[in-house]
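Engineer: Just a sequence and a predicted model for now, questions to come.
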Amino acid sequence: MGKYGDWLVMLIAGCIIIFWLYRVFYRWLHEPPGMNTKLLLSEAEDVDDSDENVRFLEQAGYEVTHGKYRLPIHIDLDGQQLQSRLFIDLIAEKDGKYYIVKTSRDRMPMDWTGSGVRDRLLVYSLLLPESDGVLFIDQKERTIRTITFRFG
């Protein structure tokens, strides 16, 4: 190549590298904030095979990968420190898709309206955005309901 050919090749290669770095940075900057799922669930309890919810999920074709997990929440309310917890009952997997599992409670009946489902289960979907939804198990009715949230 001539005297300008080498510079042209270097200029094109440099532009491609700069464009690639820009795209990587742009994608990282605009990703939704998420927690490191493996780090979060590393403190989950072991799966209790004698649990009726675990057996029910396994009969339905799910593999329960993590047991109960308690996520401590520290709240600052006008300078006053409050404590709370968020409970994940189980994490299950089926066909390469991961789900957060919540179980029904007699003292907290589920309101199956849009706002009721949102108020009760949206927080779990936002907590682990890598999950493919929330499974709600009702042992009395022997049902597993799959809830996914889409925005916009």
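Structural biologist: Received, thanks. Numbering: from 1, shown residues only.
Engineer: switch to C-alpha atoms for all contacts and neighbour counts from now on
Structural biologist: OK.
Engineer: from memory Asp48 sits against Gly67, does it?
Structural biologist: Yes. Here Asp48 reaches Gly67: they are 7.1 Å apart, a contact under CA atoms under 8 Å.
Engineer: Among these two, which residue is more densely surrounded?
Structural biologist: Ranked by neighbour count (other CA atoms under 10 Å), Asp48 and Gly67 place Gly67 first, with 20 against 14.
Engineer: Tell me the buried residues in stretch 82-89?
Structural biologist: Neighbour counts using 16 or more other CA atoms under 10 Å place Ile88, Asp89 of stretch 82-89 among the buried residues.
Engineer: And the contacts of it?
Structural biologist: Stretch 82-89 is contacted by residues 67-76, 100-103, 124 when judged by CA atoms under 8 Å, 6 or more residues apart in numbering.
Engineer: Out of these, which sit inside helices?
Structural biologist: Judged by DSSP state H, helices contain the following of the contacts of stretch 82-89: Tyr124.
Engineer: Out of the contacts of stretch 82-89, list just those in strands.
Structural biologist: The strands, defined by DSSP state E, take in Tyr69, Arg70, Leu71, Pro72, Ile73, His74, Ile75, Asp76, Ile100, Val101, Lys102, Thr103 from those.
Engineer: here comes the other one, which I'd like you to weigh against the first:
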Amino acid sequence: MQKGDGTVVVLIIAVLAIWAFYYIRGKMRETVDNASPFDFLIDEELPDDDATRLLEENGYEVISGKKRIPIEISVNDGEMLHSRLFIDYMASKNGLYYTVKLAKDRKPVEWTGSSIRERLLVYQLVYPNTAGVLYVDLQQRKVHCFVFAVQLYDE
């Protein structure tokens, strides 16, 4: 064994360790990037009702039933108020995910931009990785898809 052989072995091990680190890191990042952002919402048992059947007839796959999202509201850094937001279903189509709200007789949506914004935008904001909000009207047997594009700056 020559005098510089130990140095060469250490350099080879260092290069292999650096390569292994970046390879494993890249594979982990690829796995995370390819994972569904809504895996945590997927339900084993889905309700079999008129709404899920209508969504499926329109090409959507229902991936979860009703979800309750707790909300805590701090008022003036003091009093705490509690509320919750309900999403009726989560659905997917062509690799895109949607939150689903069912139409209600006692709270009809007016077909104006401001009314739709007030009633449905929050459901896309809760899950920003969704492609939009599906509004299911069982009486008319229609699925309306709303996609919100929020511009934060005037151009």
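Structural biologist: Nice, thanks for sending it over. Note that the structure is a prediction, hence the values are computed from the model and not measured.
Engineer: and of the ones in strands among the contacts of stretch 82-89 of the first structure, the nearest to Cys15 of the first structure?
Structural biologist: The closest of these to Cys15 of the first structure turns out to be Ile100 (CA to CA; 43.4 Å).
Engineer: Now do that closest one: how many residues are near it, please.
Structural biologist: Residues lying near Ile100 of the first structure (other CA under 10 Å) number 25.
Engineer: contacting residues for it?
Structural biologist: Contacts for Ile100 of the first structure (CA under 8 Å, 6+ apart) come out as Ile88, Asp89, Leu90, Ile91, Ala92, Tyr124, Ser125, Ser131, Gly133, Val134, Leu135.
Engineer: Give the PyMOL command for selecting the buried subset of the residues you listed.
Structural biologist: To isolate the buried subset of the contacts of Ile100 of the first structure in PyMOL, counting by 16+ other CA under 10 Å, use the following:
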select buried, resi 88+89+90+91+92+124+125+131+133+134+135
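Engineer: Among the contacts of Ile100 of the first structure, which are located in helices?
Structural biologist: Counting by DSSP H, those place Tyr124, Ser125 in helices.
Engineer: Which one of the contacts of Ile100 of the first structure is nearest to Asp6 of the first structure?
Structural biologist: Closest approach to Asp6 of the first structure among these (CA to CA): Ser131, at 48.8 Å.
Engineer: Make sure the closest one is actually in contact with Lys97.
Structural biologist: Yes. In this structure, Ser131 of the first structure is within contact of Lys97 by CA under 8 Å, at 7.3 Å.
Engineer: against the first structure, where does the top helix by length along the second structure fall?
Structural biologist: In the second structure, taking DSSP H as the definition, the longest helix is helix 5-34. Alignment of helix 5-34 of the second structure against the first structure: no match, by TM-score structural alignment.
Engineer: what about that helix, distance to the chain center?
Structural biologist: Offset of helix 5-34 of the second structure from its chain centre (CA atoms, centre = their mean, to the nearest Å): 33 Å.
Engineer: Roughly how far does the residue nearest the centre of the first structure sit from Ile88 of the first structure?
Structural biologist: Residue closest to the average C-alpha location in the first structure (CA atoms, centre = their mean): Leu128, at 2.0 Å. Applying CA to CA, to the nearest Å, the value for Leu128 of the first structure to Ile88 of the first structure is 11 Å.
Engineer: Walking through the first structure, point out its strands one by one.
Structural biologist: Applying DSSP E to the first structure gives strands spanning 63-66, 69-77, 80-88, 90-94, 97-103, 134-138, 143-147.
Engineer: What residues of the fifth one count as buried?
Structural biologist: When neighbours are counted by 16+ other CA under 10 Å, the buried residues of strand 97-103 of the first structure are found to be Tyr98, Tyr99, Ile100, Val101, Lys102.
Engineer: same question, the last one
Structural biologist: Going by neighbour count (16+ other CA under 10 Å), the buried part of strand 143-147 of the first structure is Ile144, Ile147.
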